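>>> Below is the sequence, then the predicted model.
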Amino acid sequence: MSESATHVDPRRWKALIFIALAQLMVVLDATIVNIALPSAQADLGISDANRQWVITAYALAFGGLLLFGGRVADLWGRKRTFIIGLVGFALASALGGAASNEGVLLGARALQGVFGALLAPSALSLLAVTFTEARERAKAFGIFGAIAGGGGAVGLILGGVLTEYMNWRWTFFVNIPFAVVAAAGALLVIREPAGSRNPSRLDVPGVILATLGLVSLVYGFTRAESDGWGAGMTIGLFVAAAVLLATFVLVESKVKSPLLPLRVLTDRNRAGVYASLGLAVIGMFGLFLFLTYYMQIVKGYTPVTTGLAFLPMIVGMITGSTQIGARLMTRVRPRLLMAPGFLLAAVGMLILTQIDLDTSYATQILPAFLLLGLGMGTAFMPAMSLATHGVQPRDAGVASAMVNTSQQVGGAIGTALLNTIAASATTAYATSHAKSAPSVDLLKLESMVHGYTSAIWWAVGILAVAAAIAFTMVTTGSQGGGPVARSGDGADAAADADAEADVPIPVMAH
């Protein structure tokens, strides 16, 4: 291995700052608007029936277009796609912040989703092709994993502060300085490795089928939450999603330049990462939602205090990601970090099944948050790295997009599934305790908490399944050696020989 392949380019670490900043902005946006939604609804006169579209418009565009965004990054250049995504996201955020009516706000949220779908996979794939030496990669993905895991909680804090002390419009405007700084930094310091671009044409039928299939799937879970799982619209959307995605897989197996090369999915380790990450996100999304309501409605915390209460979870995530995951990733098998990490998070979740009306934050919620953060940080970090490690450079963007897709679909499923479980348990508890309750208000709070704890029990089980999948499917060795997984057969490898010539291959760390 030549010295140049292992040489540490200081520009890489500057590039990481701007890539991580962009990722933070995208992750923040998933939660920051939730806290501002009641204020925006009142200000713009949005009906209760339509308010969900402020969240759904973003989720549908983002989740539906991620695979397209990942492939665009591979075909047209990751740096270019990254900068276009940043500029577009900033403009859409400015439009949302200045919205004078419901239509403009919903349009701005959809545009944020479109540009987020370009931005998120290009950020992760830039990281994948920039950091190829084992120890560098471990550190870089440790930082990135901590941001990806903890950004949602940061969004709750920032959303609380901006809504309480300024107004809801600033939850949009705050994205603009993030995007400007990240775009300027990307122009100056990001260098995309030569030969890592995919020269193929865009698979238009694949784009249409994947986008419509993913939109149907995500919207199906959204409708299940509001209309019920047995509603005609809900079932119709799930059937449409199944048909469209099955047709997509068939088309991808036939076309010359597929949007999602099946070699990315058929690698056992990557499939295990996508499945376990998606499941873990189902549990985490529900938790953020329930505990935000629990702390504000049951405990009476302000939005800012609620956000600050999540801080120990962020500290745990950063510690787990940078101090445990990054340090051990080059020495131990990924499954020995991922499976225990998900189990540790499940233990934290288990503690939260015991919350009631007078639960102490210091003795019960705080320890649970620390365990959740440590566990998730430790597991997310090697998972993020492994999802793109050893993949052919021409597929780095779409492999990165699959990470985001599994998280986005997991988030949609988590919100709908756990909300439905919580609502059913709340209603059942209120009905069975109606006669014995001392007051209606107390019964309402007790029913609510019972609903939350019932859903959190499911989240414990889901995290345990994520741990089992990680342990059984992720069988590769530590990421300190050569490429972990080489997707594709000899013919693919031969076809890519020239494309990979200038991309340093991960080497053993000494």
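Structure's in. What do you need? Numbering: from 1, shown residues only.
>>> all contacts plus neighbour counts: C-alpha atoms, from now on.
Fine.
>>> Just list what the helix or strand containing residue 186 packs against, helices and strands only.
Using DSSP states H and E, residue 186 maps to helix 175-189. On a contact count with 3 or more Cα pairs under 8 Å, 6 or more residues apart in numbering; DSSP states H and E, helix 175-189 meets helix 10-44, helix 78-97.
>>> Please identify the buried residues of the next helix or strand after the longest one?
Counting by DSSP H and E, the next helix or strand C-terminal to helix 10-44 is helix 48-76. By neighbour count, with 16 or more other Cα atoms under 10 Å as the criterion, the buried positions of helix 48-76 are 51, 53-76.
>>> Included below, for side-by-side comparison, is a second structure:
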Amino acid sequence: MRWLLPVALTVQFMVALDMSVVNVALPDMRADLGFTPQGLLWVVNAYALAFGGLLMLGGRLADLLGSRPVLIAGLALFGAASLAGGLVRSPGALIAARAVQGVGAAALAPVAFALIAIAFPAGPARSRALGLWGMAGAAGGAVGVLAGGVLTDVAGWRAVMLVNVPIVAFALLASLRTGPTPGPAGAGARLDVAGALLATCGTAVLVLGLVGTSTHPWGSARTLATLGGAAALLVAFVAVEQRTAHPLLRPALLKGRPVLTANLFCLLLSSGQFAAFYFVSLCLQQVLGYGPTAAGIAFLPFSAGVVAGSVIATRTVAALGTRRLLAVGGGLAALGIAGFAVTARTDGTFLTFVLGPSLVSAVGIGMCFVPLGTAATTDVAPGETGMASGLLNSSRQVGGSLGLAVLVTVAAQVTGDSNRPADLVSGYATAFWAAAGLLAAGALAALVLLPGTRRADPESGPEAAPVAGPEDSQKNSGGAVDSAVSRSTQG
């Protein structure tokens, strides 16, 4: 069991890494492979769409088949797609490789979160584990931007795909030493194939329609047809889930206010955060003249801020509760993103444009991970932790994809066809304001929807109801796992 936490953190780091590692390398990919501007966006969206659309399926597979088989299969698929992506010769092949990466990641992320939710008892042990889980994701995103810049400068854009191969090799070896992991949910459970297809197709068509609004007006026949088709598919998904005996997503799961609020907050948080830092990267390179490596280094304060925010959350969640912590974290994040809008200028510098807003927004975002994980697993049965994990990760990744699609459209409406730095800054600033609004809405949702803070028992940790371990053996292993968390925290 001592390898369980390193495996979960490595998977979370790698999945987050691939959400950001290609961003800085996009200009080089476009020049080498001949992407169109809209086609280039799909290098990011292909991964995000496959990942977000299949996360609920990946989580449910972990419940039905057991964590280890899904973990190993996901790692193998992710590693193979990364290797293929580093060798492609055409835009379509790279987009396909990114999509397959997303499929592999959709099997990995729910398993990592579910293992933590099951193996760590509610209280300080789980808070520390969730704090490390959040740090791993934030570090992966920040390191991805830095590594993308350095690798692109030193070895070319293909290295940003191939860097995953050694990480996958380590995770595969470590996963074989994790010891007993949660097994299948039960012999009578079945996979909801229809629900998985409807959820994936509905999400993909929705984002396709939103991305297309940058070239087709919102009232055009194409836009209305794609958005209408997406709505029909998602309505059909809801209807199927209400009728099937073994749903991909049990509708009653969302009747719990903590679970519902956690997913709504996560959707809004990722929508604003992912899009905002996409535009920060573009502003640094296209307006301020940063090279790929310099742009990556400029994101390091964000990584430091997230670590600080996660530490604060771990130490205060028992006293403040999830409601207050999410509201404060979301509010700080919104304030920081608004800072980018205020300081965006054609003659901006690292000190005036990047440092302050990055630190404020990062501390706020870091404060959200522990309460998000706690709320998302409150009152969830052990046999549905994969389902709850897939839902939370779906909210994160779909939110990021949708937020990027919408805010790219918002910025394009202001910028038009101009490439003048002043016009680009104006469009980016508008997008930053919109992103800040999304984060502020998340903070407000936490205040309104979550129940008030209950006094925490010092012996039991946060106020959230625990997710009990499904086996006595897992309960007995809690001390060893807690010790692993303590060693990781001290290290």
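Yes, it's here. Quick caveat, the model's predicted, so the values are computed rather than measured.
>>> circling back: the helix holding residue 186 of the first structure maps to which residues in the second structure?
Alignment of helix 175-189 of the first structure against the second structure: residues 164-178, by TM-score structural alignment.
>>> Contacts for the matching stretch next, please.
By Cα atoms under 8 Å, 6 or more residues apart in numbering, the residues outside stretch 164-178 of the second structure that reach it are 1-4, 6-7, 10-11, 14, 68, 71-72, 75-76, 78-80, 82-83.
>>> Also stretch 374-386 of the second structure?
58-63, 110-111, 114, 117-118, 127, 185, 253, 256, 258-263, 322, 388-389, 392, 464-470.
>>> Now intersect these with the helices, please.
Per DSSP state H, helices hold the following members of these: 58-63, 110-111, 114, 117-118, 127, 258-263, 322, 388-389, 392.
>>> Can you turn the buried part of the residues you listed into a ChimeraX selection?
Typed into ChimeraX, the line below selects the buried ones among these, using 16+ other Cα under 10 Å:
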select :58,59,60,61,62,63,110,111,114,117,118,127,258,259,260,261,262,263,322,388,389,392
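>>> List the buried residues for the helix holding residue 186 of the first structure?
Using 16+ other Cα under 10 Å as the test for burial, helix 175-189 of the first structure gives 175, 176, 178, 179, 180, 182, 183, 185, 186, 189.
>>> nearest to residue 452 of the first structure, of those residues?
Nearest to residue 452 of the first structure among the buried residues of helix 175-189 of the first structure, counting by Cα to Cα, is residue 175 at 31.7 Å.
>>> In contact with residue 236 of the second structure, which residues are there?
residue 198.
>>> Per the alignment, it pairs with which residue of the first structure?
For residue 236 of the second structure, the aligned residue in the first structure is residue 247 (criterion: TM-score structural alignment).
>>> Kindly report the same for residue 434 of the second structure.
In the first structure, residue 434 of the second structure lines up with residue 458, judged by TM-score structural alignment.
>>> tell me which strands and helices the helix or strand that contains its match is in contact with?
If you go by DSSP H and E, residue 458 of the first structure is part of helix 440-473. The contact analysis (3+ Cα pairs under 8 Å, 6+ apart) places helix 440-473 of the first structure against helix 268-293, helix 335-352, helix 396-432.
>>> among the ones you listed, which is nearest residue 158 of the first structure?
Nearest of these (Cα to Cα): helix 268-293, 13.6 Å.
>>> What angle do helix 440-473 and the closest one make with each other?
Helix 268-293 of the first structure runs at 170 degrees relative to helix 440-473, counting by axes from the mean of the first three to the mean of the last three Cα atoms, to 10 degrees.
>>> Distance from the chain centre to helix 268-293 of the first structure, please.
8 Å (Cα atoms, centre = their mean, to the nearest Å).
>>> now that helix and helix 396-432, what's the angle there?
Put simply, helix 268-293 of the first structure runs at 40 degrees to helix 396-432, going by the same axes, to 10 degrees.
>>> Specify, as a residue range, where helix 268-293 of the first structure falls in the second structure.
If you align by TM-score structural alignment, helix 268-293 of the first structure falls on residues 257-282 of the second structure.
>>> Check stretch 71-78 of the first structure too.
Going by TM-score structural alignment: stretch 71-78 of the first structure matches residues 60-67.
>>> sorry, back to before: out of the helices and strands packed on helix 175-189 of the first structure, nearest to residue 383 of the first structure?
Of these, nearest to residue 383 of the first structure by Cα to Cα is helix 10-44, at 16.3 Å.
>>> buried set for that closest one?
Quick answer for helix 10-44 of the first structure (16+ other Cα under 10 Å): 12-13, 15-37, 40-41.
>>> The match of helix 268-293 of the first structure against the first structure, how far on average?
Aligned to the first structure and superposed, stretch 257-282 of the second structure gives a mean residue distance of 1.0 Å (mean Cα distance after the TM-score superposition for the first structure).
>>> correct me, but residue 281 of the second structure touches residue 295?
Yes - Residue 281 of the second structure is within contact range of residue 295, at 6.7 Å (criterion: Cα atoms under 8 Å).
>>> With neighbour numbers in mind, choose between these two.
Counted by other Cα atoms under 10 Å, residue 281 of the second structure and residue 295 do not tie: residue 295 has more neighbours, with 25 against 20.
>>> What is the burial count for the residue nearest to that one when sequence neighbours are not counted?
Excluding its sequence neighbours, the residue lying closest to residue 295 of the second structure (Cα to Cα, 6 or more residues apart in numbering) is residue 284, at 6.2 Å. If you count neighbours by other Cα under 10 Å, residue 284 of the second structure ends up with 24.
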